[in-house]
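Undergrad: Any chance you could fold what I've pasted below:
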Amino acid sequence: MSLEADSGKMSVVDHLTELRRRIIYVLLVFVGGLIAGLFCAKPIYNYLIHADLAQGFVLHAFSFWDGIGMYMKIAMAVSLLLSVPFIVYQLWAFVSPGLRDEERSAALRYVPYVFVLFMLGIAFAYYVVFPLALSFTISITRSMGLVETYGIAQYFSFMFSLVLPLALLFELPLLVMFLTKLRILNPLRLRKMRRYAYFVLVFIAVVITPPDFISDFLVMIPLLVLYEFSVFLSALVYRKQLAADAEAEARYSQHKSG
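TA: As a prediction, the model looks like this:
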């Protein structure tokens, strides 16, 4: 038996084998979610087009593949929604052997909230940001006297380009709390880098949204609010850490003097 095996450490080959195994698990879950998404694509489609029906326009297909493409986009969105908690857990399981007990406990504690924040992000983006952006773009089109002919592919591309990135960015507070728990970040550092963080978030908002100012603005404001909320949560975690450190130091001083 090798010295490496005796020490309980994994070789590079073992790590790659473990990574491949977990990637296969993720792919299997994603494919399963894709199949489930195909079965429920029709009712989801009927629900999602409620916004455009309220606006009084009809969606059109401009190619033979538009309908199939719409079904596949919905199925992939459903699969992503079902896979996110499993992906996060597999990521945690892969890196957890290299973490300390405190880091492992902190990571596992935050896993369930990944799904909760992702769902909140989807709800906010779909029920708040998307209707406002859709109403604004339609009002501009009608004010210019243009004939409205909307394709189903363009409609869902517009929707997903707003909803999915914003849902993923809703994980920012959780990520900041986790990094604060690991003492990589703290509220003082976050406040010092606020200007740079704002610039990055504004850039992200411009990149992920359709090319109109109102969409950029509707995504930009929630991202800045999320950053400030992340600073607030980081401060809560940091204060608990300082209190725990002070208590540990007091116990050590008392033990030393005793």
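Undergrad: For the rest of this, base every contact and every neighbour count on C-alpha atoms.
TA: OK.
Undergrad: how about the strands of the stretch 1-150 of the chain, start to end?
TA: With DSSP state E, counting those that start in this stretch, the ranges of strands along the stretch 1-150 of the chain come out as 59-60, 150-151.
Undergrad: Now the element after the last one, going C-ward?
TA: Secondary structure here is assigned by DSSP states H and E; on that basis, the next helix or strand after strand 150-151 toward the C-terminus is helix 152-169.
Undergrad: Helix or strand next in line after that following helix, which one?
TA: As assigned by DSSP H and E, the chain's next helix or strand after helix 152-169 is helix 172-181.
Undergrad: One more sequence to fold, the one below, so I can look at both together:
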Amino acid sequence: MARKKTPGGEMSFLDHLEELRWLLVRSCIAILVGACVAFAFSGFIFDEIIFAPQSGDFITYRFFCDLANKYDLDKSFCIKELPFEIQSRSMDGQFSTDIWTSITAGFIIAFPFILWEFWKFISPALYDKEKKYAAAFIVFTSLLFFAGVFFGHYLITPLSLNFLANYRISDVVKNDIDLDSYLSLVKTTAISCGLVFELPIVMYFLSKVGLVSAKFLRNYRRYAYVIILIIAAIVTPPDVVSQTIVTIPLAILYETSIFIAARMDKKRAKQQNA
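TA: Okay, the predicted model is just below:
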């Protein structure tokens, strides 16, 4: 459908809504295509990725176990298997799980395309010199998202599983975990970390419109670090090395956000002076 424009050459509000509708349609189609690809490889996804953190031979557990043996730290990760079983308690449980997991994987696969659609939608509001950074924006943002998903699945998820599976209120209680509960933890952690890793990009746009400044982020730095340390202390064993491994990437993201906000503040000041 051809775009209808106002006499000034700009699109009307309804035309913007039409563009947004087609953005969502194309994004959903891309997610469905990715979901079909993921469904075709669902066996590999479940056995080698999703259920892999349940095994004591998972790469994260082996890394922390080697680290603990080398530096005489807490050896709670030197395990053969986590003390819980996964069960499906509904007739269509495994089929519906396969479908929704494929859709989640489809979203991850289609993320760069969704970014491209988002960039096309906002590009008319950007300056010509900013439009030149389309490829860099998509590549950098996609890499941050994939890095966050990787960080969430291979670090936060196994640390959380190890903590929750070994937490005991009584020896009478046995852990027979529902399939939906396990997958909710795995998928939510991966997607959440992927979105958290977009913090520098979010801060760029918030700084650009003047909602966040470097001064604001510096003033609340101590509170941000306290929150990061609390999260690291909860999901890791009681040793400094493990907590540091989790804390460093999150701290780097926050400091990067401050750097980006400072650059945007200087740029805004120059424009005001001009």
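Undergrad: about what we covered before: closest one to Ala167 of the first structure among the strands of the stretch 1-150 of the first structure?
TA: Proximity of these to Ala167 of the first structure was assessed by Cα to Cα; the nearest stretch is strand 150-151, lying at 24.3 Å.
Undergrad: quick revisit: got the strands of the stretch 1-150 of the first structure as a markdown table, with distance to Ser143 of the first structure and mean neighbour count columns?
TA: Conversion of these to a markdown table gives the following (distance: least, Cα to Cα, whole Å; neighbours: other Cα atoms under 10 Å):
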| stretch | distance to Ser143 of the first structure | mean neighbour count |
| --- | --- | --- |
| strand 59-60 | 20 | 16 |
| strand 150-151 | 16 | 16 |
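Undergrad: May I see the ones you listed organised as CSV, with distance to Ala75 of the first structure added?
TA: Below are the strands of the stretch 1-150 of the first structure laid out as CSV (distance: least, Cα to Cα, whole Å):
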stretch, distance to Ala75 of the first structure
strand 59-60, 19
strand 150-151, 19
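Undergrad: Pick out the residue nearest the middle of the second structure.
TA: Centroid-nearest residue in the second structure: Gly194, 1.2 Å away (criterion: Cα atoms, centre = their mean).
Undergrad: Wait, that residue touches Ile156, no?
TA: No. Assessed by Cα atoms under 8 Å, Gly194 of the second structure is found out of contact with Ile156, at 11.7 Å.
Undergrad: Spell out the secondary structure type for Gln243 of the second structure.
TA: Taking DSSP: H, G, I helix; E, B strand; the rest coil as the rule, one finds Gln243 of the second structure in the helix state.
Undergrad: quick one, what contacts the nearest residue to it once chain neighbours are set aside?
TA: By the measure of Cα to Cα, 6 or more residues apart in numbering, the closest residue to Gln243 of the second structure outside its immediate chain neighbours is Ala232, 5.2 Å from it. Residues in contact with Ala232 of the second structure, defined by Cα atoms under 8 Å, 6 or more residues apart in numbering, are Gln243, Thr244, Val246, Thr247.
Undergrad: you'd agree Ala232 of the second structure is in a helix?
TA: Yes. The secondary structure assignment for Ala232 of the second structure places it in a helix, going by three-state DSSP.
Undergrad: gap between it and Val226 of the second structure?
TA: Computed as Cα to Cα, to the nearest Å, the Ala232 of the second structure to Val226 of the second structure distance reads 10 Å.
Undergrad: Also Asp178 of the second structure?
TA: Distance from Asp178 of the second structure to Val226 of the second structure, counting by Cα to Cα: 33 Å.
Undergrad: which position in the first structure aligns with Phe151 of the second structure?
TA: In the first structure, the residue paired with Phe151 of the second structure is Phe124, using TM-score structural alignment.
Undergrad: Which residue ranges of the second structure form helices?
TA: Along the second structure, the stretches classed as helices by DSSP state H are 13-40, 42-44, 59-71, 93-122, 128-131, 134-151, 157-166, 179-196, 199-208, 214-219, 221-235, 240-273.
Undergrad: Relative to Pro53 of the second structure, tell me which of those helices wins on proximity.
TA: Evaluated over the helices of the second structure, closeness to Pro53 of the second structure peaks at helix 157-166, with 5.5 Å, by Cα to Cα.
Undergrad: Which positions within that closest one qualify as buried?
TA: Residues of helix 157-166 of the second structure classed as buried: Thr157, Pro158, Leu159, Ser160, Leu161, Asn162, Phe163, Ala165 (neighbour count, 16 or more other Cα atoms under 10 Å).
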